Structures are given as structure tokens and as C-alpha cells.
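S.K.: coordinates for the following, if possible.
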Amino acid sequence: MSQLLSRVRNLVRTRPIHHFSLRKKVVLSQLPLTLATLLSCLLALAVDPDRLFKDPFFASGVASVAAITVLSWVVPWGGELRDPRWHLVLPALNLFAVMLIGIGTFGVLNGMSLFLAFPVFWLAWSGYFPRTTLAIALVFPLAAIWLQVWHSGRGLTPINLMRPMMIPIVIFALAVTTVLIEAGRMSKDRELGAALDSSRQQAALLDAVLNAVSVGVVVVDRDGNDMLMNELQRQQHRSGIPQDNPDPTEAQMLLFGSDEAGRPLPDPLPADQRPVRRAILGQEFSNQLFWAGETGRQRAFNASARSLRDSQGEHSGSVVIFNDVSDVMDALNTKDAFLSSVSHELRTPLTSIIGYLELVADDPELPAAAAGHLAVATRNSNRLLHLVNDLLTSASVLREIRFTDMDLSETVLASIESARPHAAVAGIELVSELPAMLVALADPLRVAQIADNLISNALKYTCSGGTVTVSLEAGPEQAVLRVRDTGRGMNPDELALLFTRFYRTDSARRAAVPGAGLGLSITRELVAAHHGQIEVASAPGVGSTFTVHLPLRSAELTVPA
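M.R.: The predicted structure is shown next:
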């Protein structure tokens, strides 16, 4: 007996019964009645063995329980008998076996009818046929106790039939409770199963979507552990792994920053500037350009991150997107090299053409008609030379910045004075509001280009009678250059594309305002090369105001020795 109890204990303590195979469930469901029957046999030996073991009902009931126990062990429930409902034959047989035991022990061992609870509970917790189970829970106990009264010869009087009624009532009440509990559990199981299926479908869909996009995606928790990563990101991640460290931490990855031209820097990115580390710290950012890999085999990536929040609004992780822009960077470098080469090749013959046109135009005997033609040729040649210079400047902005101490007021004033004749011819008032001196660490040539472009642009789009105001002032750490005009102004759609190369507004094209659409994009690049910022505010019919913020002296800028 002790060995049997030990085996049962070892069997059930490892995991919940609902996780067992059907065969184990059947055996465990039969064991309580088997053990109770063994105990009843021991009690029979102690109380009245001669009478009980010679009683055909008791002997038949005990033999039936033993046979059913053997069946629970040897029949391949859930194997060849795949329908799980087949095992309910056993509790049904147990009902008759217990009825026989109860009849045989009536008057000697009272309460044996309570053994009916074992097969009734088995039927109830199975979850099958709940209404039939409740009917059995009521009918069989009643039949059992009344058969016991009949077998004892006491007579089937109302009083004798009603005296043992508590046993069937209790068994029925317990059966109802078990059926309700099992129905609730099965309902929860169905809900959980549906939720699990839905989760699996969502996970499969998410996996398909992530592997279909052309960017790398990684989701990290607040501690930096990878929660999700698509296949493309796994491939991209390998580009930054050192050859001598196959499983590096984020700080050990070969990641490098980029300069203003987008070229990789020689020193690795500091740990707190790496995209994943920034995301773990809760930072949100867009378009961080960095390079990954060993020198000569580096790939360029653009990283963006957004935070995840829990129900309390606390940072719980981040989604980081990595876009391989190596081909784009190569194309940009190729484009700049092409523009620089073409511009140099075009500028030399253009300069020669313009020189010879001017020589011919100076001939006093030149006919008036020819002079007019030469003026048109000279004007268009100058426009073409201006376009070539813009292209050359655009390609060389980030390669030829030379910082030195300079007087911003002097440089801006020179640009104003250069533009004053054109303003006078156009009937535009050009106002200057400059301090006597404002020293900053900057490139004088590039600052002059910034001022020239902004003033020239303001004059182009201001009608006769308007005003262009150029002001310069010093802040705590920055110089602020502001060019304000009373011209046509721009709408929000035009403002969004204003600094795009070769972009020209619809009003400029309709008014045939000369230009290639490079001036403002070059200006922004020049300002960015000085670690500054440029802003614009404009409204149609009101005018535009361009504001440039230039650092007076930045730790990032040094004067060449």
C-alpha cells in the first residue's frame, strides 16, 4: 500500500493533472475508488468477515472494482481509442459496482453509498454530458439506498425511504458544484485557447511583416535585452561584429560616427552615443548616421528610435530602426565628385567666352544690333557661369571650410554694399542694422557667401518700392544674422521644400525669376558646416525673414595652426 501511495504521489506532484496524458488521467481517476474499496475490505475483515465476504453483492462489487482498475491500466486510452469519451465507460461501470458494495454492506458498514461520489465526480470533472451527469448523480444514489432498504427486508415504507435521503442529496449537490466549476474552467480554457491562437496568428503576421520590410528592426526592453529582431537586422548586425569577438556587447561593436559630409570618423562612437544605448536610455531620435564594420569594409546606417511605455507611462523599452544607406552615401559622393569635375571643366571655357565677349563689346565701331546681341550672349553666359559656380560650391561646401577669427560686421556690410547698386536699380530700399564689430570664429569666405545668397534672394523676390532689412546682433553664445524682406512670401508647402536642391517655388517660375534653386540649399549647408542653424518664417503677401544662428566660438571649431 505504501509503495502504491508513493508512486501516486510521485506521479501527481510533478505537474497539474490537466497536463497529463489521457491514460494517466484515467488511472488517477480510478485510484481513489480502488483505495477506498481496499479500505472497506480491511474494515470488513475487522467487523464481520464471514458475513460480508460471503455476501454475493459485496463480493461482486469488490471484484468489479478490481476488474475496472485493471482495465484503467491496460486499455490504451487516447491511443487506439482516440475518442476521449470512451474512458467514461469506467465511471459508469463503477456506479453499478458501488451499488453492489452498498447493498452487500448495508446494516454492517454504514455509509458505503458515499462511494458513489467517486464515479459521479469523475463524470462531472470530465466536462462531457453535464446534464446526463446531473441526472445520474440524482438517480443512482436514490436507487442505491432504496435497493439497500429493499435488500434488508425492512419494507419500502415512506419513512424507510426518506431516512437515508441525505446521502443522495449531498452527492447531487457536490455533482452540481463540480459540473459548474468544470464548465467554468472549460470556458476559460476555450477563451485562453482562442487568445493563444490569435496571439500565434498575430505573431506570425508580425514576423511576416517585419521580414518583408526593407529596414532592420529591433525591439529592446528597458535593460537592453533583445525582445524582437527581424532577419534583415540580424544580417546587418553582423557587419559591426569584430572578427576576434563573435559575441560582442553593444559597446564592443565596431560603430563609428560621421562628419558633416557623411564620411566615417576614425574613432569609435562613445557608448552613450550608440543608437541602441540611446534607445535604452529612453531617448527618441531620427536619422542618426553612423558606420559599422572594419575600415575599408564599412557600411553606412541611418538609425531612428521610439520609446515604448507601460500602463503607468514609464519607459519599458524601445523600437530601433536601422536603414542601410551605404549605396545612397556612395551615390552622393559620386554625385559630388561628378559635379565638382564638370563644374571645373565648364568654368574655364565659360570664363574665356565671357572675356572675349567683353572685348568685342568694347569695340567702338560695333553696330548697335550686334551690340544688343552681344549683351544677350554676355548676360546668359554670366548666368551659366553663376550656375556652374553654384554647382561647384555645392560640391565643395563641406570640404573647404577654414575657420579663423573674423569680424562678422565687416563681412556682412561688404555684402550689403555689393548689393546696394542692384537694390537701387530695382527700386528697393536696402537697410542695414549692424554693430560696429562682432568677432566670431568662422570662415570669412563662406560667411560672405551666406550673406550674399540671403540678400540676393531677398532682392529677387521683393518688388519695387519694397524694403530689405539686414540686421546682425550678438547673443550669449551666438551671432544672429537676420534678412527680412517685404516680398511675395511663401505658403507652408513651399516652405517645406525650400532648402531642397534645385527646388524653385511656383511663383518664382511663373515670374521667371532667374536662378537654379541651389542658393538656399548651399546656404543651409554652409551654416551647418559652421555648426549653426538657419530658420525661415514667411507668409504669402507679407514677406519672408531668414534667421541664421552662428556660434561665436565653439569647442568643436579650432583655428588651424
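
S.K.: could you use CA atoms for every contact and neighbour count after this?
M.R.: OK.

S.K.: contact partners of stretch 120-134?
M.R.: With contacts defined as CA atoms under 8 Å, 6 or more residues apart in numbering, stretch 120-134 is touched by 29, 85, 88, 91, 95, 136-137, 171-172, 174-176, 178-179, 182-183, 186.

S.K.: could you also give me the structure for this next sequence, so I can compare it with the first?
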Amino acid sequence: MVTPTQSRRLRGGALARSQALTPAVSTRTYSVWLAQLLLAGIIIILVLMAQALAPQATTSWTFTAGISIIIVTTAATLAVPWDRLPDRLVLVVPLVDIAAIGLLTIDPLLSVGSLWLFPVVWIATYFGRVAIVSGLSLITACIVVRDYAILGQPGPTMRLVVTLLSFGFISLFMHTSASQNRAFRQLLSRQADKLADTVDRTSRQEREGSRLLDAVDVGVVRLSPRGEIVYANERYRALYGLDVGDPAARARAVEYDGFRGRPLAPERQPLARVVGGERFVDERIWLFDQNGDWHALSLSARDLTDVAEGSATLLVVHDITDVIRAESDRQTLAARVSHELRNPLTAVLGYSEMLSDDTTEDRTRDRAEAINTAAERMMRMIGELLLAPAEQAAAPVRQTTNLGQICADAVAAFDPAARLAGVVLRLDTAEAVIVDGDAFRLRQVVDNLVSNALKYTLKGGRVRVAATHDGDTATLVVSDSGVGMTQSEVQRIFEPYFRSDSARASTTQGTGLGMGIVQSIIAEHGGTIAVQSEPGAGTKVTVTLPARPDRGEPDRVGGPSSDVAAADDDR
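M.R.: Here you go, the predicted model:
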């Protein structure tokens, strides 16, 4: 991963190298100056040597003309703005140099034909084949003129052939090499542009990733194999009091093993454990920050793979202080409410038992026993609220249970309420439906479903409860002719605190927790639940449970119930 600092260094280094290699003038002007000044320097050396070794050669007009042409051409080269002129005009300079060197070769005392190498290389490097042929043709003309001036007759001499072959080979070689160099430079330029784009894109993605991580309310820190903090987002720095400019600096917060407990030993601190190779999920610690506040933290460490710098570790820190406090407040509230409900329920139980013992009428005794049974069930529920969360999540007590009898008891318990509401409550179970389950929990399921059906069925409507057995499957169906729900509301019926529009518009009170409780109990028993409903056409809830293959003889289902249910609503 390329950091923003590395990206800036790469761009800065490339810019510095570019500025160092780029002349103050254009590339074309610079190349023209370099080639012509090099030839002019050689000519100056030639003049000095001729004055010392062959002064008589410097008196000829051809020598003077050739030297003068090169000097004038060099001066003009330095004065002309070549970057504003077409490329073909630059070719005039080496051609003029070839002609000037040809004048110098006319004097037999001067063997300067090798100087043609400079303009030939220039033409082969920067121009095409037509220019090369033009230059070689001009050299041929100069050799022919020289031979005519010296020998008195032109003709194909060995010197001409050797010169043309040599310069032709050099021209071809230099032209090919220059073409390859230009192609290589273009390739390097494109690769450099791609590399710069990749660096910029990587840096931009890293900055975007850093901004995204800084926006989340979760601490994230990346550690190198040596335990150094490579990156820490804003939330982690705020929790641990790290310096923004130096995330590897010492944290100003202290980690504890519990609220107001003991500070963690250096080897038990999360970062030290990660460096030691330990990986963990949802590790709980307490943090005392630099502002004097306590934070409950949940930490998880995992390995990162396929990263450019090698292996690394990601430490994710969740601040769960509000969750811990909310859970503590919930348990406190549940304990207080449950404790306060015990007193009136104890009185209800006492007086219902006294009423059952004192009365001689069967009907009054049945009603007193129903009150007593319902109060006992409520006392058990209150007792479960006071249990620790681990005890509340214990598996249901499994035993041989007659689901048909549970349905019959529930229908009998709700029958008085159904009569008062003008709703026909019907039981269609006529066989023993034996399941392996918790009778208390299954009764909660039936009570919740029947209660919901009665609440949202208008006067004159019907509610049907049926329990059947088919092989290894027991089926419970509770259907009604009530107000019903839309398909989108059916999909959300198991969400906590959700109530349909018709439920909120009615005067029926509820919290929207009942169906969630039902779904949880059914899942604990390895069953399934399905809901079908249409607005104005009622609702049908189907529950399937694993059944015992040995059902035994059918039990009698029906008769008065000794239980009264209190259930929540979800519609």
C-alpha cells in the first residue's frame, strides 16, 4: 500500500529529475545547438592545427570559404528560433555543413573527409531515409568535385565507394538505433504516466478509505508484524488519546480488567497479545480515558492477507458502554417490576386457594382454580425475569406433551373472553397430538396466537384452533376472520415492537413482542412458523413441530379449562 507521504515523495522526485534533465530551451533547439557547436569546436581545433602544421593550406580560398560557412552557420544556428520553424528547415544546417566540409576537402593537404561523420550522424538520428539519401548524395557530389579538381576527371574511385559504404552503414545503424531509442523513450514515458496514474489512484483510494474509516463509530488499528501501529482511525485515536501526528506514540488511556478493576499487565494488553500471535473475538476490557471517563470495549483481532507490505493484523474496537449500561438498566427495571408484582400475585394466589377451599359450588371452584393456575403461571414468568441471562437462555424442558390438550385448555381459558367479544371460538382438535417439548412454553405459543386472533377479530367473526398429526410432524393452525394484514406487514410481523397499521389504528393495546416470542419458542423446539394474511380476509398462522412416532391412544380433548392466559399482540 502506498501511503500519501510515499506518493508525494515519488511525485516530488520525478518532478525534480524532470526539471534537472529539461533544458531552458526547447528540445529541438537544444539538439541543433549541441550538434552544430560540436562541429564548430572540431573546426576550431582543425584551424589551430593547420596553422601549426600546414600553414600553407590555410591560404587557399576553399579553406577560407569552408571555415567561414561553418562559422556563419553556427552563428545563425544560435540565433534562429528553431522551435517556431518546421522540421524540414532544420535539415538545411547539416546539408550546409556537408557542403562546407566538401570545400575543405578540395585542398589535398587537408584530409578532413571524416568530418562528414558529424552531419551524417545528425541527419540519421533526427531525420528519415529521404534526408539520409540527400546527405549521402551531397557527399558524393563533393567527392566528385574534389576528384575533378585534383585529378582533372571525375569517376567512380575506390575512395568514393568506401566513403559511401561507410557513411551509408553508419547512417543506417544510427537511424535504426535512434528509432529504437525514440520508441523506447515513448514506452518509458507511457509506463511512467501509467505508474503516476496508479500511484495517484492508490493514494486517492487510500485517502478515501481513511476518510471512510474515520467516519465510522468503531475503532480500527492496523499493526505491523513487529507490533507497530501502521494506521489508526480517528475513533481509535480518540479512545486511546493518541497523537494525530504520531499514532505510534504512547497511549494516554489505561486498560483495566473490569470496571474500576485492576490495570492490565503489559503482556495482557490487547496490542501485546496480538504481537504475540494471539487472535480473539469479542474480548471485553474496560478503558479509563484521558478525560476521566470509563468505556467498556469489545475487541477483535484478525489477520490480514494479500497486502503489499506483507502480513499484518487488524484490531477492531467497539465501544459497548451504552449497551452494557442499557442491559444493566433493563435488568434493574425487570428485577424491580418483578419484585413489585410478586406481592399482589401472592395475594391473588392466597385468596383464590381460600375461595376454592371454602366454596361448595363446582362452577365457582372451577373459576377459582382457573384464577389460581393463571396466577401461578404469571409467578413463574416473573421468576424467569429475575434469572441471569445465561439461565434465561437455558434449553426448554423436554417431555412427552399432548399438544391437542394444550390447545383445548387454551380455548377453554379464552372462551369467556370470546363470548364477551361476540366471537365464535372453535376447537377442531379431536386426537392426541404427542410432541416432545416444554408444555409451559408451548402453552405460551398457543395463548399468544389465540389472544392475537381474538383481539383483531370483529364482533360476529370466527376463530379456529386445530392441532393435527401427520407422520413425524405435528401441525398447529390458528385462523381468524379478522382485519388481516398486508404482505409487507406480514414480512415484518416477527420484528420486535412492530405493529401493523390496523393494530395501531384500533383501540387494542399491545407492544408488538408476542409473535417474536412465539417464533423464538418454536425455533427452540426445532419447528417452523408461517403466516398468511390479507386485509379484510383474516389471518392464518401455521406452526409445525416434530412429533413423536408413538402417539399412544387419543386423549379426550375439550371440557372446561382451569387456566387463564395473558398474551401480547403483534398485529
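
S.K.: can you calculate the TM-score here?
M.R.: TM-score for the superposed chains, counting by TM-score structural alignment, normalised by the length of the first structure: 0.56, backed by 391 aligned residues with a CA RMSD of 4.8 Å.

S.K.: picking up where we left off before, in ChimeraX, select just the buried ones from the contacts of stretch 120-134 of the first structure.
M.R.: Of the contacts of stretch 120-134 of the first structure, the buried ones go into a single ChimeraX selection, burial set by 16 or more other CA atoms under 10 Å:
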select :29,88,91,95,136,137,171,172,174,175,176,178,179,182,183
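
S.K.: can you tell me which of the contacts of stretch 120-134 of the first structure end up in helices?
M.R.: The helices in this structure, assigned by DSSP state H, contain 29, 91, 95, 136-137, 171-172, 174-176, 178-179, 182-183, 186 from these.

S.K.: ok, which pair from these is furthest apart?
M.R.: Spanning the widest gap among those are 95 and 186, at 24.9 Å by CA to CA.

S.K.: what helix or strand does residue 243 of the second structure sit in?
M.R.: For residue 243 of the second structure, there is no enclosing helix or strand under DSSP states H and E.

S.K.: look up the closest residue to it, ignoring the ones flanking it.
M.R.: Setting aside the residues directly before and after it, residue 243 of the second structure is nearest to residue 249 in space (CA to CA, 6 or more residues apart in numbering), at 6.6 Å.

S.K.: relative to residue 150 of the second structure, how far out is the one you found?
M.R.: According to CA to CA, to the nearest Å, residue 249 of the second structure stands 88 Å off from residue 150 of the second structure.

S.K.: does residue 218 of the second structure really touch residue 236, like I thought?
M.R.: Yes - the pair residue 218 of the second structure / residue 236 is scored as a contact, 7.4 Å apart, by CA atoms under 8 Å.

S.K.: which strand or helix spans the residue nearest to residue 243 of the second structure?
M.R.: With DSSP H and E as criterion, residue 249 of the second structure is part of no helix or strand.

S.K.: please apply the same query to residue 463 of the second structure.
M.R.: Applying DSSP H and E, one finds residue 463 of the second structure within strand 462-470.

S.K.: just checking, what packs against that strand?
M.R.: For strand 462-470 of the second structure, the packing partners by 3 or more CA pairs under 8 Å, 6 or more residues apart in numbering; DSSP states H and E come out as helix 403-421, strand 424-427, helix 439-455, strand 473-480.

S.K.: how far off centre is that strand?
M.R.: The chain centre lies 50 Å from the centre of strand 462-470 of the second structure; the measure is CA atoms, centre = their mean, to the nearest Å.

S.K.: same check, this time on stretch 63-83 of the first structure
M.R.: Centre-to-centre, stretch 63-83 of the first structure and its host chain are 53 Å apart (CA atoms, centre = their mean).

S.K.: same check, this time on stretch 322-329 of the first structure
M.R.: Worked out by CA atoms, centre = their mean, stretch 322-329 of the first structure lies 20 Å from the chain centre.

S.K.: gap between the two ends of it?
M.R.: With CA to CA as the measure, stretch 322-329 of the first structure spans 15 Å from end to end.

S.K.: got it, and stretch 397-406 of the second structure?
M.R.: So stretch 397-406 of the second structure: terminal residues 16 Å apart, CA to CA.

S.K.: now stretch 103-111 of the first structure
M.R.: Termini of stretch 103-111 of the first structure sit 11 Å apart (CA to CA).

S.K.: re the thing from before, redo the helices and strands packed on strand 462-470 of the second structure as a markdown table? Include distance to residue 68 of the second structure and mean neighbour count.
M.R.: What follows is those, written out as a markdown table (distance: least, CA to CA, whole Å; neighbours: other CA atoms under 10 Å):
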| stretch | distance to residue 68 of the second structure | mean neighbour count |
| --- | --- | --- |
| helix 403-421 | 123 | 22 |
| strand 424-427 | 126 | 18 |
| helix 439-455 | 115 | 22 |
| strand 473-480 | 116 | 22 |
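
S.K.: show me the one of the ones you listed that comes nearest residue 292 of the second structure.
M.R.: Nearest of those (CA to CA): helix 439-455, 46.7 Å.

S.K.: what angle separates the closest one from strand 473-480?
M.R.: Helix 439-455 of the second structure runs at 30 degrees relative to strand 473-480, counting by axes from the mean of the first three to the mean of the last three CA atoms, to 10 degrees.
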